[in-house]
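Engineer: here you go, sequence then predicted model.
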Amino acid sequence: SNPDIVEFKKSLDAVFDVIKKLRPMPHLYVYYVTTGIVGSDFLDEKRKAACARLSETNFFSEVDFELIGATELRDLYKGTQRQHEAHFTMEKKFTLPKMPGIEQAYSGVLRATDIVEMVTDQEGNVIKSLFFDNVRDFQGMNPVNRSIGDTIQTESRRQLFAVLNNGITMVTRRLDNAGDDFYMSDFQVVNGCQTCHVLAAFRNYLDERTYVNLRVIESKDEDAISAITEATNRQTAVSDDDLKTREEYQKDLEDMFNSFDGDEKLYFERRSQQYGSMSIEQTRIVNRNQLISAFAAMFLGEQHRAGRYTKKIREDRKEDLFTQQQDPLLYYTAAYALYRLEWLFRNGRIDRRYKIARYQLLAGMRVAIDGRNMDLPRGNRYSQRYCEAYLRILHRQADAERFFGELELLLDATVNANDPSRVLTRDLVKSVSFSDEFLARVARSDKWHRN
């Protein structure tokens, strides 16, 4: 034991020497923390056994043993980054009855000016992190949002805002109130992102007669929060894909993409229009469909369907997509391979006539580096070594250009193998037999140093 542990043990011994004087007995909290995954039955059995042994000492009134893995660490960290506070007065309200997972909840109306103050910073900008758990980012001034803006700008309708708009739902980790005065901290807007942004955009038209429907819910139960988010958004035109943005793995992906900088940087669009208001190179933004196409082509053998049949791939291969056993780095690698290939096409480094076979080229890269083995590595350590072989090439433009240039030659050879007059067409790249023939040719080539 290091000196700190030795001193800590002496302190514990001193306390427990007078155990009879302790009333009540101490409550023990134990945390097992790892950057890996903690969802295994084996680890949970070990946790239960440790709890039982500690409880049998009769030194503690309660024993809480919590497993903290990579997902839990990320959520705890994000919680420290978005602990926003708000004070407001809500005179017109009623208390909702007690519900499982909900500490307390209120529904009422609040002045629109107070809402704007809650969701903007000192410079008047909307605080983006308040909408992290919202299923969609601000969609811009689309027809629905323009209509909300028109209502605010029209004096006679502005006073009817509370009955013309569905309102806003906020979930907070802490809610205190004294009469009509409320204080909340660590809160999120889980429904009403569009309304908040439009109110902020037209704040100069708001007056004390403009009210907004508001529900404030205090909960620390993640299952309850997820259910609230899904239920409130079912009432609006939100797709199933948008609702899936709350899945933990989607947040892991977003964090993985955000861990890169400079030319290695890509942006995973977890929520629709997430980066719409930011000055970002559009070619670096990867939406879910693009990510599925790249990953399925490169690592699932779906290169012949990746160009047009993303929805079908999602349905047929749903057990192989976005699973907790897959390191998010695999998805970043596939997305960057597609980005690099598109960059080479766009800048004339590769003849654009090969663009219709870009997903075959992605699959060709996997076979060139890793052979015909379709098994993906499990565990972050193995995945990182696996992906490094790809990223060493992809992150260097000259190396990527040479690599895909070699694959182009093999693609041409496959096209002309049996018929010199045959040309590369969309119908040809959708053929399973053509893809198999191309990948077999890549596998036979001695140009590659494989893992």
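Structural biologist: Cool, the structure landed. Please read these numbers as outputs of a predicted model, since none were measured by experiment.

Engineer: going by C-alpha atoms from here, please, whenever you check contacts or count neighbours.
Structural biologist: OK.

Engineer: how many neighbours does the closest residue to Thr120 other than its chain neighbours have?
Structural biologist: Nearest residue to Thr120 in three dimensions, chain neighbours excluded: Val126, at 4.3 Å (C-alpha to C-alpha, 6 or more residues apart in numbering). By the other C-alpha atoms under 10 Å criterion, the neighbourhood of Val126 contains 19 residues.

Engineer: please compare the first structure with the one that follows:
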Amino acid sequence: MSKTLLLDTVLREYASELDMNFEKEKDQVFEVFAAEQLLKNKDLDDIEIKNGLIGGSLDNGIDGLFVFIDDECINSIDQINILKKAKNIEIHIHQYKNTTKIDENVIHKFNTVASSIFDLDTEYSEEYWNKDLLEKIEWLNQIFIKTAASHPKYKVYFRHICKGDRSNIYNDENPNLSYIDKVKVIEKTLENCDLDNIDFDFDLIGRKELGQMNRVEKQFSLALKLNENPIALDYSEDGKRGYIASANLIDYYNFLSDSKGNLRNYLFDSNIRDFQNSTAVNKEISKTIKEEKKIDFWWLNNGVTIIADAGSLTGKTLNLDNIQIVNGLQTSYSIYNTIHELNRESDNRSLLLKIIITNRNDETGDKIIKSTNSQNHVPTSLLRATDSIQRDIEDYFLANDYFYDRRKNYYKNLKKPMKKIVSINFLAQCLTSIVISEKNPSKARSNPTILTKEDADYNELFNERRDLKVYLNSAKIVKKVEKIIKEQTFENEDLTEEQLKKYYLFHISRIAMSIEFGIPNYGEEKIKDVDIEKIDKIKIDKSIKVLKEILELYEKEKGHIDLVNISKQTEFSKFITANFLKCVSRV
């Protein structure tokens, strides 16, 4: 039996869930799968995972580069531009090898990259460095500069991922000293880099480790140990009830921690998880935990609100299903971080808890999230998922056998088919590209996380007067185009074709719809009534040819163009609309 048979079976099923062709995209499937497993505790969505993957040529041995600042995944320069302070910065550098061979050259490349990207004086040439990688290196440089005054702690994770047997390198009887010594060289390189307070972490992940990671499930059903029997308040006949309770700080810390001591990030409502309103508040909470031992913690703190689908009390332990912590983010993070830092095993102080048992599929949970956080000055942009239009879209998708993840990874965590899941960011990209009056695929491609930040943009994308079928069809159209593009092969495929497939999904979708309707700018009623079954390889092939004509014309007018940068410029979206008829006539 093949040594990789079990893992390959998992990968084949995973490819089917993603609507990927396993035979043609084995390496890509392996990369996405490995990245998801290694960063499972970060609760990333599909867009965040794809954004972290480099792919293509000239990657200099980096297939994945993920950056987290105080547990927030950095996806764009916009997040860095507003950055003022940082406490912890994590940099995850991955190289994926879809082979059983454990290639020591991977370690050599890691060292070369480490000596470059952690040296702020390094000059890079696009002739030798992948454009996506250069962009992320520029982000890192900006992060290093902007956070220097706050003296953050850096931790750099190097991961060599393959299908090999880790024990061939790391074993007591006959360790591979050549490989291990090369790893030590990377560590030495980091010690001598421009950054202070930097930790190095390396690991080789083989087929056994990937299998073990895949079997680890996120636990949304947990037991919360309470100090005393809670006050139970029944309110309605349909199972809703609430509890007022308190828990020991250490017991609450254990509730927040997984078996390896990592914070269960996914327990926090995703819409408010990354809201760090005031580092001063966090410092005060941490100071209270560390120093105010003569005063009980709950006297000084408003406590935490938890909602769950179901709950049962056994003695002084409350067993909860489908848990979400919807208020008390800073309190919870501070308790976890401080106790973790102090490695404290006992503390007789308590935390106040408000626990509400409600069906997450009705409006009660959304109202609780919105109400409890509006009292804490959380920006409305972070509470979008609680809007009635978002619930209406979710219900319409469900009725049509699709799953709208207005709450990050909600349906993914419920093991729904990933190819049927549409995130709020992806839907915003689709609407921006092919639905709204000023179609802007470049903006959609540039940074999906900012598309709903401003009220004006959000209200245009999620208009309550819009037919709900438009939302579903826009997502189905782009998904259909994406599937066709993945299977598309070009004669003598070169870097241009590779870049078109990677960076121009939304542009091709936008052009395809104009070809379908015969006009450069169409109304959204066309999207509502479009026959998606008619979108086929022939039409997408024509759309790509039109795109090439438009790019050629753009280059004649502007001079030499960079395909990666152009894909993110609003000016190019306007150019598509203005020159569509001229270019489509040439194809």
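Structural biologist: Thanks, I have it. Computed from a predicted model, the values in this text were never measured in an experiment.

Engineer: ok, back up a step: what lines up with the residue nearest to Thr120 of structure 1 in structure 2?
Structural biologist: When structure 2 is aligned by TM-score structural alignment, Val126 of structure 1 is paired with Leu263.

Engineer: picking that back up, check contacts around the residue nearest to Thr120 of structure 1.
Structural biologist: Going by C-alpha atoms under 8 Å, 6 or more residues apart in numbering, Val126 of structure 1 touches 119-120, 197, 200.

Engineer: which of these does structure 2 keep?
Structural biologist: On the basis of both residues aligned by TM-score structural alignment, their matches' C-alpha atoms under 8 Å, what survives of these in structure 2 is 119-120, 200.

Engineer: so can I have a markdown table of those showing neighbour count, distance to Leu330 of structure 1 and secondary structure?
Structural biologist: Shown next, in a markdown table, are the kept ones among the contacts of Val126 of structure 1 (neighbours: other C-alpha atoms under 10 Å; distance: C-alpha to C-alpha, whole Å; DSSP: H, G, I helix; E, B strand; the rest coil):
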| residue | neighbour count | distance to Leu330 of structure 1 | secondary structure |
| --- | --- | --- | --- |
| Val119 | 24 | 36 | helix |
| Thr120 | 17 | 37 | strand |
| Ala200 | 21 | 39 | helix |
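
Engineer: now distance to Thr333 of structure 1 too, for these, in CSV please.
Structural biologist: Listed next are the kept ones among the contacts of Val126 of structure 1 as CSV, based on distance: C-alpha to C-alpha, whole Å:
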residue, distance to Thr333 of structure 1
Val119, 36
Thr120, 36
Ala200, 38
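
Engineer: pick the one among these closest to Gly379 of structure 1.
Structural biologist: Val119 (39.4 Å; C-alpha to C-alpha).

Engineer: equivalent range in structure 1 for stretch 29-48 of structure 2?
Structural biologist: So stretch 29-48 of structure 2 sits over no part of structure 1, by TM-score structural alignment.

Engineer: contacting residues for the nearest residue to Tyr211 of structure 1 once chain neighbours are set aside?
Structural biologist: Spatially, and ignoring its direct neighbours in sequence, Tyr211 of structure 1 is nearest to Arg111 (4.4 Å; C-alpha to C-alpha, 6+ apart). Contact partners of Arg111 of structure 1, counting by C-alpha under 8 Å, 6+ apart, are 208-212.

Engineer: make a PyMOL selection of the buried ones in those.
Structural biologist: The following PyMOL line selects those of these that are buried, judged by 16 or more other C-alpha atoms under 10 Å:
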select buried, resi 210+211+212
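
Engineer: and the contacts of Arg111 of structure 1, which is closest to Glu7 of structure 1?
Structural biologist: Checking the contacts of Arg111 of structure 1 one by one against Glu7 of structure 1 (C-alpha to C-alpha), the nearest turns out to be Val212, at 56.9 Å.

Engineer: run through who's touching the longest helix seen in structure 2.
Structural biologist: Ranked by number of residues, the top helix in structure 2 under DSSP state H is helix 537-558. Contacts with helix 537-558 of structure 2, where a contact means C-alpha under 8 Å, 6+ apart, come from 481, 484-485, 488, 507-509, 511-512, 515, 561, 575-576, 579-580, 583-584, 586-587.

Engineer: likewise stretch 272-291 of structure 2?
Structural biologist: Identification of contacts with stretch 272-291 of structure 2 by C-alpha under 8 Å, 6+ apart yields 71-72, 297, 326, 329-331, 334-335, 338, 378, 382-383.

Engineer: likewise stretch 292-305 of structure 2?
Structural biologist: 288-289, 325-329, 331-332, 349-356.

Engineer: ranges for the strands of the stretch 251-400 of structure 1?
Structural biologist: 267-268, 285-286 (DSSP state E, counting those that start in this stretch).

Engineer: most tightly packed of the ones you listed?
Structural biologist: Using mean count of other C-alpha atoms under 10 Å, the stretch among the strands of the stretch 251-400 of structure 1 with the largest mean neighbour count is strand 267-268, at a mean of 24.
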